[in-house]
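> I need the structure of the sequence given here:
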Amino acid sequence: MLIDLIRGPLSRLTLHAVVHRISTLLILLVTFLVIARVARHVLVARQRPRNLRRYGLSRSNLEDQYDPKYDKAEHDSASESMVIKALYVHPIKSCAPIEVKRALLTKIGFAYDRCFAIAVENDEKHWQFISQRTKPRMALIKQELWLPHKTSDPGDPLVQAGGCLVASFPDPDAPVWTKRLQAVFESWSLSGMPEVRFTVPLLPTAAQIDELGIKLRDFQIHSRTASGLDLECIPDVAAALPKLKRFLKVPERQTLTLLRCTPDTLVPTNKNLAPLKYIGTPAMHGYTDQQPVHIINLPSVHATSPLLPKENQPLSALRFRANMYIFGAPAYDEETWKRFRILPKAATTERRAPVAPALSVVCRTSRCTMPNVNPDTGHFEEENAPPEKKKGKPQPSTTLVEYRTVENGNPAALGYLGMHCVPEDSGFKQAMDQGADLYVEVGDEIEVLETGHHLYGSTGNDY
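Have a look, this model is predicted:
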């Protein structure tokens, strides 16, 4: 009987009526999609800083990083050109990186790299930076750089500050339905979740510092004392810090803040020093752990990956948080380099000094626990646990200790992968003489100038 009841009305529908109803549904669906897309555009546009242009790539040059074409075994001949595959900066130390096509090389490394740090006040009323070593969810704090352009309004405070950094992270609080709907529109995905966003001037001007009452604060980066502008009094930062504290699971008793290094708070590097006859003046840095520039050779990552347990393969090069990723050299060949220069080979229409900057390579990068953090999930990773244990060994650090402890210069090292470098002054002088900035671009080539032996800590701690 039920079938007859349904079949009756359907049988009376004419072809014209069916087409009409389907057309109406399609029109309603298209209208909804158009409204949703417009709403998304409006929401996203509202979040964009006015008078600034976003700096960075939307599609990664490392999306094919696992391709076997980047395999090049140790001791293979370096017959092909060595090329810069990708460039990254990490404005807030230990947060998600920003990939760029070209990067301005300065005395302290690439512009905007590790110029901010997050710190907590410990029980002794001293401030200490935090990183993924103890707060792995920092990997999920996304960053955007927005910079002025030729038509920017010079009266805009963010233009006066040289641009801004926009940081975002998942909202740790249970979302209300309006925030959830907004997240769906912004991400154009039904799985979109609410985020907390805050905007920070790249370098507040003297007038902005006075107006906001920004003060300098000392804090510790490992064993050294650093200093920077305490930005907690910037309204957007102040509003986000309580949620950031909950997101990172910082104890309630501790205070959290964001700090910014300035030209006056830069310090000389104090270990693994490059020869002054090459670099000209002592190496300086802001909030990097040790040296201004960090490089990773993709074939070295490829050679290390098969050494890991199967469940931890393939090994992502992004776990090593380098500035410059290169290919074309045999695996681990970079560990013999003492000096190299970057040949400006990339095809570009943007202005840059036609200069081949040289860098001194000072030491291997001694690894810590941070490569164990999956940058996509913000979780520490392990190998599968054996039946008699509850947890597996941390990876890739366990493998790096076993196979990549290739020297004994740093007893605390969890293996070695990557190299630390210092830009040489000669390139900056040549660029200044030509009245242009010294940029490095994806596609530029590497030319090794000098090779030799490296031992961490063997070059002294003072110039």
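> use CA for all of it now, contacts and neighbours both
OK.
> Going by residue numbers, what spans are helices in the stretch 151-300 of the chain?
Here the stretch 151-300 of the chain has its helices, by DSSP state H, counting those that start in this stretch, at 157-160, 177-187, 206-212, 235-247, 276-279, 298-304.
> what's the answer for the stretch 351-463 of the chain, then?
Going by DSSP H, counting those that start in this stretch, the stretch 351-463 of the chain shows helices at 397-403, 425-433.
> picking up where we left off before, do you know which of the helices of the stretch 151-300 of the chain lies nearest residue 40?
With Cα to Cα, the closest approach to residue 40 among the helices of the stretch 151-300 of the chain belongs to helix 177-187: 4.9 Å.
> List the buried residues for that closest one?
180, 182-186 (16 or more other Cα atoms under 10 Å).
> picking up where we left off before, generate CSV for the helices of the stretch 351-463 of the chain, with distance to residue 111 and mean neighbour count as supplementary columns.
Compiled in CSV, the helices of the stretch 351-463 of the chain are given as follows (distance: least, Cα to Cα, whole Å; neighbours: other Cα atoms under 10 Å):
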stretch, distance to residue 111, mean neighbour count
helix 397-403, 30, 18
helix 425-433, 14, 17
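> Off-centre distance for stretch 441-453?
In terms of Cα atoms, centre = their mean, to the nearest Å, the centre of stretch 441-453 is found 23 Å from the chain centre.
> Just the residues contacting it, thanks.
81-87, 101-103, 335-347 (Cα atoms under 8 Å, 6 or more residues apart in numbering).
> Let me know the secondary structure of residue 94.
Three-state assignment for residue 94 (DSSP: H, G, I helix; E, B strand; the rest coil): coil.
> Setting aside sequence neighbours, what's the nearest residue to it?
Leaving aside its sequence neighbours, residue 94 sits nearest to residue 131 (Cα to Cα, 6 or more residues apart in numbering; 5.2 Å).
> From residue 412, how far out is the one you found?
Going from residue 131 to residue 412 by Cα to Cα, to the nearest Å gives 17 Å.
> dump the residue contacts of the most centrally placed residue in the chain.
With distances taken as Cα atoms, centre = their mean, the residue of the chain nearest its centroid is residue 97 (1.1 Å). The contact partners of residue 97, by Cα under 8 Å, 6+ apart, come to 88-91, 142-143, 321.
> Next, the structure of the following sequence, for comparison with the previous one:
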Amino acid sequence: MPHSELHLEVSQVFVYPIKSCRGISLPSARLGDTGFAHDRQFMIVRVMPNGTYNMCTMRDTPRMAWIHTALEVEDGVEILVIQVEGADDFVTIPMFPSAKYLAHCPIIDTKVWAAPVDAYEMPTVCSEYLSEFLGFECKLVYRGPTERPVRGNLPPSSADNAKPIVAYADGQPFLIATEESFEDLNSRLPQLLPSIIRFRPNIVLKGVPRAWAEDDWTKIRIGGTVFHLTSRCPRCRLPNLDLETAVPDEAQPYKTLQGFRRIDPGSKYTPCFGMNAVANAFDGEIAVGDKAEVLSLGEHFYMKPQV
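The predicted model follows:
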């Protein structure tokens, strides 16, 4: 079937306000300068004995799977609600702190993997709440004033938004996946995964005529927004983590993916699931039910980001 004839639509939309904590399924999400406006704007950092701050993720701190987030509006201001598993109490902060608010927040230096970033330290009440739950001293931080450019695979130099930025995502503003590929993976597993959210996508599409067709997409349109699919997404073992128990499986689904998804010549020994993407717009929204169209196909070669 020619790619222009595919009947694709958005089936799920996710944001993860705090990096590597529980995500939120939304009926629609607003575009921003670093991806979805509500996506990975915050991060938890561990306070180290030498005074530095290390990024925390569910890879090294599985209990982060039990840090839940929700979005509310109070007096016209968007609020991020943070509540840990099993607790009656919670903390709240502005989802988008104002300049006046940030003027009282210290700026610290940390890293997202090897990439240096700065960050605004959020109020002590947030850090104390999370430190008590995680069992070590940590701080909640908000994206700092210095822009962090996307490195590695980029859109064509002639494309709109050819020099994209990210907040605290690992590397790219969006991750796009398909229901059909998730279903194919599930059909190969000894035990079904309950949700594609294990892979932390932002946009999930359905209506693909065959699983893994997205491997060859280079540009798609969702609603009125064009996305450049910059690379396949090599996966770590994070999807092995059961979000309900906060306990990682020793093998699955990584072992199964290793058996048939080591398909990118730029990442020969790592399985791929989903496509990294950059949008050509900073405004508008993506909603469940939006129609999608594949605009172009091509080859992909993953390039590891270099600082």
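> quick one: TM-score?
The TM-score (TM-score structural alignment, normalised by the length of the second structure) is 0.92; 306 aligned residues with a Cα RMSD of 2.3 Å.
> coming back round to it: output the helices of the stretch 351-463 of the first structure as a markdown table; include the columns distance to residue 359 of the first structure.
Listed next are the helices of the stretch 351-463 of the first structure as a markdown table, based on distance: least, Cα to Cα, whole Å:
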| stretch | distance to residue 359 of the first structure |
| --- | --- |
| helix 397-403 | 26 |
| helix 425-433 | 9 |
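> between these, which gets nearest to residue 313 of the first structure?
Nearest to residue 313 of the first structure, of all the helices of the stretch 351-463 of the first structure, is helix 397-403, at 11.6 Å by Cα to Cα.
> what range in the second structure does that closest one sit on?
Mapped onto the second structure using TM-score structural alignment, helix 397-403 of the first structure spans residues 254-260.
> where along the stretch 1-150 of the first structure do the strands fall?
Here the stretch 1-150 of the first structure has its strands, by DSSP state E, counting those that start in this stretch, at 52-55, 82-89, 98-100, 102-106, 109-110, 116-121, 127-129, 142-148.
> Out of these, indicate the one that is most buried.
Comparing those by mean neighbour count (mean count of other Cα atoms under 10 Å), strand 109-110 comes out on top with a mean of 24.
> Superpose on the second structure and give me the mean offset of that one.
Comparison of strand 109-110 of the first structure with the second structure after fitting gives an average deviation of 0.7 Å (mean Cα distance after the TM-score superposition for the first structure).
> rewinding a little: for residue 46 of the first structure, find the nearest of the helices of the stretch 351-463 of the first structure.
The closest of those to residue 46 of the first structure is helix 425-433. By Cα to Cα, the value is 38.6 Å.
> now the closest one, how far from the centre of its chain.
In this view, helix 425-433 of the first structure has its centroid 27 Å away from the chain centroid, taken as Cα atoms, centre = their mean.
> One more: stretch 131-147 of the first structure?
Worked out by Cα atoms, centre = their mean, stretch 131-147 of the first structure lies 7 Å from the chain centre.
> Would you check the span in the second structure matched by that stretch?
Going by TM-score structural alignment, stretch 131-147 of the first structure sits over residues 57-73 in the second structure.
> cool, and stretch 101-121 of the first structure?
Residues 27-47 of the second structure are where stretch 101-121 of the first structure aligns, taking TM-score structural alignment as the criterion.
> ends of that stretch, how far apart?
36 Å.
> again with stretch 2-21 of the first structure
Taking Cα to Cα as the criterion, the two ends of stretch 2-21 of the first structure lie 23 Å apart.
> residue in the first structure matching residue 160 of the second structure?
Using TM-score structural alignment, residue 160 of the second structure sits opposite residue 279 in the first structure.
> And the strands in the stretch 151-300 of the second structure?
Counting by DSSP E, counting those that start in this stretch, one finds strands in the stretch 151-300 of the second structure at the ranges 165-166, 174-178, 203-206, 217-222, 225-234, 241-242, 247-248, 272-279, 285-287, 291-297.
> any idea how far residue 382 of the first structure is from residue 315 of the first structure?
Going from residue 382 of the first structure to residue 315 of the first structure by Cα to Cα gives 13 Å.
> overlap in contacts of these two?
Common contact partners of residue 382 of the first structure and residue 315 (Cα under 8 Å, 6+ apart): residue 396.
> Report the contact partners of whichever residue in the first structure pairs up with residue 231 of the second structure.
The alignment partner of residue 231 of the second structure in the first structure, by TM-score structural alignment, is residue 363. By Cα under 8 Å, 6+ apart, residue 363 of the first structure lies in contact with 272, 419-421, 454-457.
> Quick check on those: which are buried?
Buried members of the contacts of residue 363 of the first structure, counted by 16+ other Cα under 10 Å: 272, 419-421, 454, 456-457.
> Relative to residue 207 of the first structure, which of these is nearest.
Distance to residue 207 of the first structure, by Cα to Cα, is smallest for residue 421 among these, at 35.6 Å.
> Pull the contacting residues for the residue mapped onto that closest one from the second structure.
Counting by TM-score structural alignment, residue 421 of the first structure lines up with residue 277 in the second structure. The neighbours of residue 277 of the second structure, taking Cα under 8 Å, 6+ apart as the test, are 172-176, 227-231.
> tally of neighbours for the residue lying closest to residue 277 of the second structure once chain neighbours are set aside?
Leaving aside its sequence neighbours, residue 277 of the second structure sits nearest to residue 229 (Cα to Cα, 6+ apart; 4.3 Å). For residue 229 of the second structure, the neighbour count with other Cα atoms under 10 Å is 29.
> isn't residue 229 of the second structure right up against residue 216?
No - if you go by Cα atoms under 8 Å, residue 229 of the second structure and residue 216 don't touch, sitting 9.1 Å apart.
> Now do the closest residue to residue 141 of the first structure other than its chain neighbours against residue 245 of the first structure, distance only.
Sequence neighbours aside, residue 169 is the residue nearest to residue 141 of the first structure in space, at 4.8 Å (criterion: Cα to Cα, 6+ apart). Per Cα to Cα, residue 169 of the first structure is found 11 Å from residue 245 of the first structure.
> Brilliant, that's me finished.
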